[in-house]
Every structure is written in C-alpha cells, then in structure tokens.
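# Got a sequence here, can you build the structure:
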Amino acid sequence: MNDVFDTDILKLLGTLYENDIFIWQEQGKLKYKSKEGKISKDILMQLKDMKLAIISFLQDCENNKFPMSPLQSAYLVGEANNCELGNTNAHYYIEYEISDIDVEKMQTVINELIFKHDVLRMIVLKEGENYILNNLPLYTLSTYQYIDCTSRKRVRNIWKNHVYKIENWPMFHFEVGKSDVRNDVLHISFDCLILDAWSAKKLIDELFQLYNGQKVDIPQFSFKEYMEKAAIYESKTEKKAEDYWKQELEKVSIPSIKTEIPIHEVTSPQFGRVEYIFTFEETKCLYERAKYYKLTPAATICTLFLKTLCEEYGNQSMTLDITLFNRLPLNAEVDKILGEFTNVGLVTFQKSDNICFLDEVIKIQRQFWKLVQYREYDGTKLLKNLAKGKVGKAVLPIVYTCMLDGCSCSEQPLFKEVYALSKTPQVMLDHHVRDDLGSLKLSFDYVTDLFREEDVEKILLAYVKRVKSAMTQIEWDCIVI
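The predicted structure follows:
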C-alpha cells in the first residue's frame, strides 16, 4: 500500500471509467460494478493489488473534497463542446530564457513549491469539487535538446494548446530546453482552474527566488481552508450589490463585433497574441496624468480600450467582462497562498458627442469603484442572468484583465519573459494589461478563426495611438481623445 501513489490510483480509476466500470467504497469495503457485467482479469488483478490504497483514497476523498469557486464552475461549464467558443480550457502558457538552466536545481525548487502550496497538488473531480492529493511521487522536470526554432516551437505548440483532464495530476507542466549555442528556455503551462493570474505571477516569482537561493515564506493557511471558509462567508454588501447590479444589467450593451466566421462555427478555438510595450517614460507620463485628475490607470486604460473598440466596430455602447482578483479577508496569510480567486464584473461605455475625455474616464472610474465596493458579489450570476434563454451562447466574449502594480518590476532580471499566451472558454478577445516588467504592456489574446492577425494588429495600433495621445495631452478636461 505504501508503494502506491495517488497518481497510480487516479490512472486506474481513469481506466475503469473508460471501461464503464463503477467503483466505490462502502464501510471500508471496495465495491465495483461493470456496465457490461464482467471485468477483465488484468483490471481485477490491479484492484486486488491496490485494494487497501484505493479504499483509503476514496475514503479521504469523500471526507476532504471541497467546493469549487463559482468561476471554477463557470470554466468547467464553458469548456463543454456544446457551448460557443467551448471545447477548450482556461489556460496560460509562458516561456522564459536564461543561460544554462540547472535542471536538477530547478526540479528541486518545483517540488519544494508543490509541497508548499496545496493547490499545486489539487485535482478537479468529475462531480465538480476540488480535492488535494496527499501521496505523490516527486515531480520530474521534462527536458529536450533545444537545437533550433523548430524543436522549440514543437514544444510550444504542444503546451500552449494543452487541455488538462479532470481527475488527473498535475494540472501544470514545466519543461526545459537545453542549448549549447544560445540561452536555455523554460516552458511553463498551467490550467487556470488552479491558478488565477495574480497567483501565477506569485508562483513564478517564488520559483525564481528559490532558484536564486532566496528564502520564501511558507504559509500555514491553505487554499483548501480558504475555500471552505469562503463557502460559509456572509457578505455584508450582498443586498446593496444585488440592487446595484439589477439597475446596471438594464444598461448592458452586448458588443457587436465583425468576425471572419460566425462564432458558433468555431469548433476548437485556437488563440494568437499581439502586443505592444510602452517605454518606462511613456508609462510614467500616463500614470502621472491619471494621478493628477485623481483617476486610476486601470480605469483610464479601460476607457481608451472601450473607445477604440466602439470606434473600430461602429458601436455606440459596449459592455466588457472585467476580471477581478478578489481574496476575501479570511486569514492574515491570505495574500501568501496560491489559488483561483477570480471574480468577474461588468463595465459599460456609452459614446457621447462633445464630451471631454476626463468625463468619459470619470464615468468608467465610478463603475470601477462599484466593482471594488461589491467585489464579494458572485459575478457569475450576472453572466447567467444575461445568458437566460441563450443556452451555450458566448454572451460577453470580450474580457479586460488588468494587473497593474505601479511598475514595480520583479527582481528576477536573469529570467527574461519572451512569450506568453492565454486562452479562456467562451472568450473571443482577452485584453491583458500589465506593468510588472517595468513599463505598460498591452496584449490581445484572440481566437484566430474569428480575427485575422493584421486586423487585430490594426485595432491594437489604433488603441496605442489613443493611449499615446492621452500621455501627451495635458488638459484632459477640455479635449476629446
């Protein structure tokens, strides 16, 4: 029994499921039933050899599984192939370069993080709950010979589009390409069911800190404990939030976006990325202008994004799905743990003639303050409300994901980020806004079947032009941008 890992049991359970064999434990006894009425000798032998370990695993799973967050559940529903822009998972992929990666050292650090953060040992159960595995083998860091761009792109194409299966571990992947003539490359892939964008950034920061010999605090609080407390947490603003959103839902304007083919014809969404990076001086200039008018960069940039989309696609108004990173104050160490803490909210822009840019941003800023005020409200309820009578439809397929941190560049200069791509079910365009690498970076992750790259680049350039105009215009209260 001690030689059986949880991964061995998961593999066997997967085989049983594929063969329509149902298994459960009842008062310490292993029970199983085949749909066809018989079980192969090979499977029977495995059940016999692993009997005690399977019983222990099933008992622990029954006693210690815990609820998913509303957004985790929404991701699972959206992954279904009968949903528009479904048949894919919420996933993030990234590459870093550095000279001569110490593979053994990197593998040790990864295993240290797996031990430190329970969410890295988590699986998602078929019934829609989470479970933390207890008995795992050491994670083995994959490697390959990075000979040329072809070998690197082969690994990239495998993992940037990877779909992690539920009830399988791990829900992440690390791989190193070793080269004799250029920098080595570190590939990182993970399912967003286990990590939101802020947690992913924290994980990567801790990975590089440990690799560089620095210490990282180990939280006593866990993601499992957080989710259990969150399930019984009572928001003091629930009623006010419901009243606010009831009014706001009446103002929602579904984007009218021209696509190459109808959304429902996309059977397996593939994503591409275009991006633009401003200089530190440009970024500082924009932030100072926003601060002067007591506005946040997040609301300012969102306004410019919405204005660009409305102009390019001829919309008078438009509503965006806004990503919120919402950790409830359930423990003093809540900021130290990793997990999926995302919530969603809505922001609507209405074009008006002869209105100055400052007033446009103020309107969006007020909506952002409401997002903060009612951040505890389950935003997936808003999406469900909008989707009534539209089963499987991608109702609000444009997302604004903002991770501004005041240009506080992470202290990992040796590792250089060189490629990244996200994908999300039922999303045609996810706009990422970052400044953690020292300056403002705008990225569009888009469904390639719906948009030509040159068209997305055209929109990005128009957007960048607007942002630069805001940087150089001194008086926002008397201009139209």
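
# drop to CA atoms for contacts and neighbour counts, all remaining ones
OK.

# Can you spell out which helices and strands pack onto the top helix by length along the chain?
Of all the segments of type helix in the chain, defined by DSSP state H, the longest one is helix 453-472. On a contact count with 3 or more Cα pairs under 8 Å, 6 or more residues apart in numbering; DSSP states H and E, helix 453-472 meets strand 271-277, helix 280-292, helix 297-313.

# so the nearest residue to residue 72 once chain neighbours are set aside is in which element?
Leaving aside its chain neighbours, residue 72 sits nearest to residue 193 (5.7 Å; criterion: Cα to Cα, 6 or more residues apart in numbering). Using DSSP states H and E, residue 193 is not contained in any helix or strand.

# Pull the contacting residues for residue 193.
Applying Cα atoms under 8 Å, 6 or more residues apart in numbering, we find residue 193 in contact with 72, 75, 90, 340.

# Could you look up the SS state of the last one?
Meaning residue 340. Classification of residue 340 using DSSP: H, G, I helix; E, B strand; the rest coil returns coil.

# Tell me how many other residues crowd it.
By other Cα atoms under 10 Å, the residues close to residue 340 number 24.

# you'd agree it is up against residue 200?
No - with contact defined as Cα atoms under 8 Å, residue 340 does not reach residue 200; the gap is 9.4 Å.

# that older thread, quick check: which of the helices and strands packed on helix 453-472 is nearest to residue 125?
strand 271-277 (26.9 Å; Cα to Cα).

# And the contacts of that closest one?
With Cα under 8 Å, 6+ apart as the criterion, strand 271-277 contacts 421-423, 439-448, 453, 456-457, 460, 464.

# before we move on, the earlier item: make TSV from the helices and strands packed on helix 453-472 and add mean neighbour count and distance to residue 258 to it.
Conversion of these to TSV gives the following (neighbours: other Cα atoms under 10 Å; distance: least, Cα to Cα, whole Å):
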stretch	mean neighbour count	distance to residue 258
strand 271-277	18	17
helix 280-292	17	31
helix 297-313	21	7
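
# Could you also give me the structure for this second sequence? I'd like to compare it with the first:
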Amino acid sequence: MHKEKGELIRHFSQGLVSQLLEAEGVHYNIGACQLGGYDFEQIKANLNLSVQHFYLHTLIAGAIDFQSEKAAMQTELESLEWQKHTDTLQSLVNACEQKEVQLWVEEDKLKFKAPEGALSPELLEQLKASKTFLIAYLQSETFKKHQKQYERFALTPIQAAFLMGRDNTFELGNVGSHYYSELKWPNLDVEKLEKVVNHVIGLHDALRTVIYEDGTQAVLPQQPYYQITISNETPEAIRAERSHHKYPLGKWPMFHFEVSSAHSTDTILHLSVDLLLLDAWSADLLMREIIKAYQGQEVKKPGYTVKQYIADEKKWHLEHQQFLQKAENYWESKLKDIPSGPELPFIKPLSEIEHPKFRRYTFAVSDKAIEALTQKAGQYNLSATAVLATIFSKLLSHWSGGKALTLNMTLFNRLGLHPDVNEVMGDFTNVALISYFPENQANFLYEATAIQEQIWQAVEHRAKNGLEVLRALNKNNPGKAVMPVVYTSLLSSESADMENNFFPEGVKEVYAVSQTPQVVIDHQIYRRGDEYLINWDVVEEAFDLRQLEKIVTLYEAWVHQIVEAENWDIQLSADS
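A predicted model of the protein is given here:
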C-alpha cells in the first residue's frame, strides 16, 4: 500500500510500539524483569545470555510483578558493589597469603585459618570491615581467574633441560645456566636506577617468576620491592662471588643487581641473572629497557605473557599437525648423515670435568664493519648471522683437522602468536643443528650459501623442538654432551641501526661471562654501544689456553678479511 515508503513506515511503527511499552507497560505488569526471576534456562541458551545480562523484556519472558522485580534488581546491584573494590580486596588477600593466613567461604560465611601470631589486630580488623565484600569476591569468577593466573605451570623444554643440567650426572653438568655482566656507568644515580628496576620488574612476569625443583614455575601474585645492593667490595671480589652463581630453586629473585664504587666516575653496575628465567634475547631486552627507562624513555608493559605463549603455542601445534609432521620428516632425514660435534683437541675428557668453570675470550668489531658485512651479505642473499656462522664453522673444522662438524645454533624466532610477542621476556629458546662439510676447492661464498640454506630450513621446520632432535641423536649415550659447541647471534635486525645502539654515551660493558650446562664453547655476538662484541665462553679446563688464544686470534683475522674482501669468491686459509 505504501510502496517504496513501506519499510520506513514499518520501522517507525515498531519504534512507537516499543516506546509505548516502555512508558505505559508497567501499569499492566509489562516491563523489565531480573534475569533469573523466572526459569530462563532455555531462553538463555537460545539468546546466548550470561549473568551480565540483568534485564530481559517481558515480550519474551511473560508478565511480571514490576514492583517486586524492581526491588530484587536493586538488591542484586547492591550485592555487586564489591566489584568497585577488587584491587583493595586482592591486596588484602595478598597480605593474608604473605602471613600464611588461609581464607575461604563456607555456607556464605568467611572462614580463616592462621599460624599462631600471624593474624595481627590490624589485619583482623581489616578482615572484619571487609567481610561482606570479601565473601562475594572470594566466590566470584574474577577471583578464580586471578588465582588461575598465578598457578604453577610447566617449564619450557629448554628450561627443563637447563634444570636437569644442574645435576652432576650429566657430562658437563653441575652448572646453573647463568649470565653475568659489569657495566661501567660513571656517576650512576643508584636511587633512580632502583626505581627503574622495580618498574621493569612490574612490567614482566618473568622477572617475578619462581622456578621449582619439580619442573614447574609460577609468577608471584604480588610484586616484592627489589633493593639494589651498594657494595664496599672491589669489582673483582663481586665478580668472584657472582660471575658463576647458582641461584637456589623455589626462591625469588633469580637475579641480582649490585653497585660498586658508587657515586664516582668509576661506578660499576654488576648484573647477574639465571638463564632459567631469560634467554639471551630477553637478557638483552632487560638491559635495553632498564637503560631506556633510566634515560626517561617510555617502556611499556607487553599485552602478553610467557604463560599465555606456552598455552597458545601448544594449541597452535595441535591445530597445525601438518607442520609438525613435515618437521619430523625433515629432521629424521637429516639425522641419517649428520656429522658429530667438533672433534676438538681437548686436554681432558669432558666426562672428567666435574665443576665446569667458564672463561670469556672476546674481541670487538666496529658497528661500521658489521654494517658493511651486512650490506655485502645482502647482495648475496645471505644474513650476517649465516656469514659469521660459516667463518666460525670453518675455523673449528681447521682446528679439528679438517673434519666435517655440526654446530648447536640458538634460534630466537618466536611464533607470531601476538603483536607483542617479541617484547615479552622469558626463555623461548629453540635450537637447530647446522652442519659444515669442508670441500677443498670450495670458496667462501659457496660455503656460506650452504650454511644459509640450512638456517632457512631450520627456521621452516622449527615445529619440531631441537632438544627432541638432540635426544634422538643421543639415544645410545644418555647424559653425554653430544653437541657441546653453541653458536648464538643477536644480530636480530641484521643491521647496525641506531635502535640497536641503546647504550648511553659513557656507559661501557667492561666484563661479562655466561655459562650453560653441557656446553664447552658458547659463541655469542651482540652489540654494546658503537661496537659489536664477539665472545667465546669456554670451559677452560678442557683446553690448552695458549692454543685457544691463537684460534680466537685467527677467527678475528678471518672476520676482518671477509669484511674487507671485495668479493667472497675467496678461500680462507690459516696461512693467509
């Protein structure tokens, strides 16, 4: 009848009817009712309703007694008043937990159990004053979700391996995974730094995590205040105490900040961290964020956590079984003809080293040299990481009498499960086996291309955890350090841009060393200020140290030779 205006008029009529019902319906017991006032289970299922929906129009539900429903709704709203005080209530729960006071609700009554003397008059008064709200909070989904966030969860595979490596039953075991660094920081403001450190601790769950002997970990529900130690000891004395520290399990913190020669031009910040908490990428991120925050730059809390990543990664693998199968096929094929680790001239069998002690050998390469290396590598479709891994592999082969060998390469390529995944601190490490096969007439470019191809393949097939590959390789020799030479590169952006140079002017790393169970050489490269440091952390008891120094010197010469070469159709030689 209304032709093209028909739909418009229908909408207009529906609006008038709706307004009439809202305005006049209450006089005829037609209006709004409290969800739960009637048996709405079927309606809830059909309409996907939840306890957050308080009103349901009686055009669906039927007639109501409006006055009684209004009173019931008011009572319901008052019962949810506690939601305005969740932070205060959780702080009260935390205070009770710290004093081992147990709280629970039984028959809608607040109950508690406390050790003798733990429940102070002040805390008891707080419990009494908050009793009504506490009863509602302790029974709420909000509290259950909060508690679940701080439940223990399993270690990652690499964390579990490091935990077992503390045991002396493994070759090159009896070692806690650990990183130690000394930063010379003239006139460091210790009070300011302490505030910054506590701010960064609050941003990252990993820094509030406790590792337990049973292979689990948990984030502390509240953040303890961390106080930086100001020491009167010499830097050398602190180094002797802290550089190879093994943190006790089940206790917080598993890191340590200490300052020597405070309030002077010779101030040194000593940093020690258990690598059960952080991988090398995250340890670098920790240093970066502390320095940035100290300089007044914004450091944000990531919208993601280690615990969420572990759960999401597991789910991703379940949903992408084809990638796991492809990875298993790749590594099974590769293991058929994989060379062993480097057969280095150890002066003592690794199995006889009961207390591995690590020593660092290091040399610096300018940021301009690394930038030139990166640009030249790009022309050949190579990464700087692959180029340096090739030099390192070739050097170890030379040291091993020209034999083929396999490196244990650290991978930091986290799955892109969240936009903030690379800003999360934790231990996400995976490992890959990269082999080197010497050929008499092969030039450097040919060898580097072969290494790069293996790295790409390792990244593509990372669904299979590298530790499982190592176990398969070592099934007949349990406990043996089967691939004890590790290659780690933090050339993450493959460039020497300013973002990587986060050290302020005047601050310099003057000493550092790391240690890892079942490792005899750990090669690392990372940036510090306007230079890159190439480090070898080695178990000194295994080597002729004079011979080792010559090998490191040759490595430095080869690195500069590749940087300066016009092209890479060359052969590296120990005599060149």
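
# Quick TM-score on the pair, please.
Put the two chains on top of each other and the TM-score (TM-score structural alignment, normalised by the length of the first structure) is 0.86; 445 aligned residues with a Cα RMSD of 2.9 Å.

# Please tabulate the helices and strands packed on helix 453-472 of the first structure in a markdown table and include distance to residue 321 of the first structure as additional columns.
Listed next are these as a markdown table, based on distance: least, Cα to Cα, whole Å:
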| stretch | distance to residue 321 of the first structure |
| --- | --- |
| strand 271-277 | 18 |
| helix 280-292 | 23 |
| helix 297-313 | 11 |
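
# Which among these is found nearest to residue 413 of the first structure?
Residue 413 of the first structure lies closest to helix 280-292 among these, at 16.1 Å (Cα to Cα).

# Now that closest one on the second structure. Mean distance?
In the superposition against the second structure, helix 280-292 of the first structure averages 2.7 Å from its aligned positions (mean Cα distance after the TM-score superposition for the first structure).

# Off-centre distance for that helix?
A distance of 28 Å separates the centroid of the chain from that of helix 280-292 of the first structure, by Cα atoms, centre = their mean, to the nearest Å.

# which residues are in contact with it?
296, 297, 300, 438, 439, 440, 468, 470, 471, 472, 474.

# Generate a ChimeraX selection restricted to the buried subset of the residues you listed.
Buried residues among the contacts of helix 280-292 of the first structure (16 or more other Cα atoms under 10 Å), as a ChimeraX selection:
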select :296,297,300,438,439,440,468,470,471
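
# now the counterpart of residue 102 of the first structure in the second structure, nearest residue through space, not along the chain?
Matched across to the second structure, residue 102 of the first structure falls on residue 189, judged by TM-score structural alignment. Nearest residue to residue 189 of the second structure, sequence neighbours excluded (Cα to Cα, 6+ apart): residue 263, at 7.3 Å.

# and the longest helix of the first structure, which stretch of the second structure?
So helix 453-472 of the first structure sits over residues 545-564 in the second structure, by TM-score structural alignment.

# with the first structure superposed, average distance for the matching stretch?
Using mean Cα distance after the TM-score superposition for the first structure, the mean distance for stretch 545-564 of the second structure is 1.7 Å.

# Residue 475 of the second structure matches what in the first structure?
That one, residue 475 of the second structure, aligns with residue 388 by TM-score structural alignment.

# secondary structure element for the equivalent of residue 332 of the second structure over in the first structure?
Under the alignment (TM-score structural alignment), residue 332 of the second structure pairs with residue 246 of the first structure. Using DSSP H and E, residue 246 of the first structure maps to helix 238-249.

# ok, and the contacts of residue 193 of the first structure in the second structure?
Here is what carries over to the second structure from the contacts of residue 193 of the first structure, by both residues aligned by TM-score structural alignment, their matches' Cα atoms under 8 Å: 72, 75, 90, 340.

# quick check, nearest of those to residue 261 of the first structure?
residue 90 (22.3 Å).

# What is the neighbour count of the nearest residue to the closest one once chain neighbours are set aside?
Closest residue to residue 90 of the first structure apart from its sequence neighbours, by Cα to Cα, 6+ apart: residue 424 at 4.2 Å. The number of residues packed near residue 424 of the first structure is 26, by other Cα under 10 Å.

# Kindly provide the distance from residue 424 of the first structure to residue 191 of the first structure.
10 Å (Cα to Cα, to the nearest Å).
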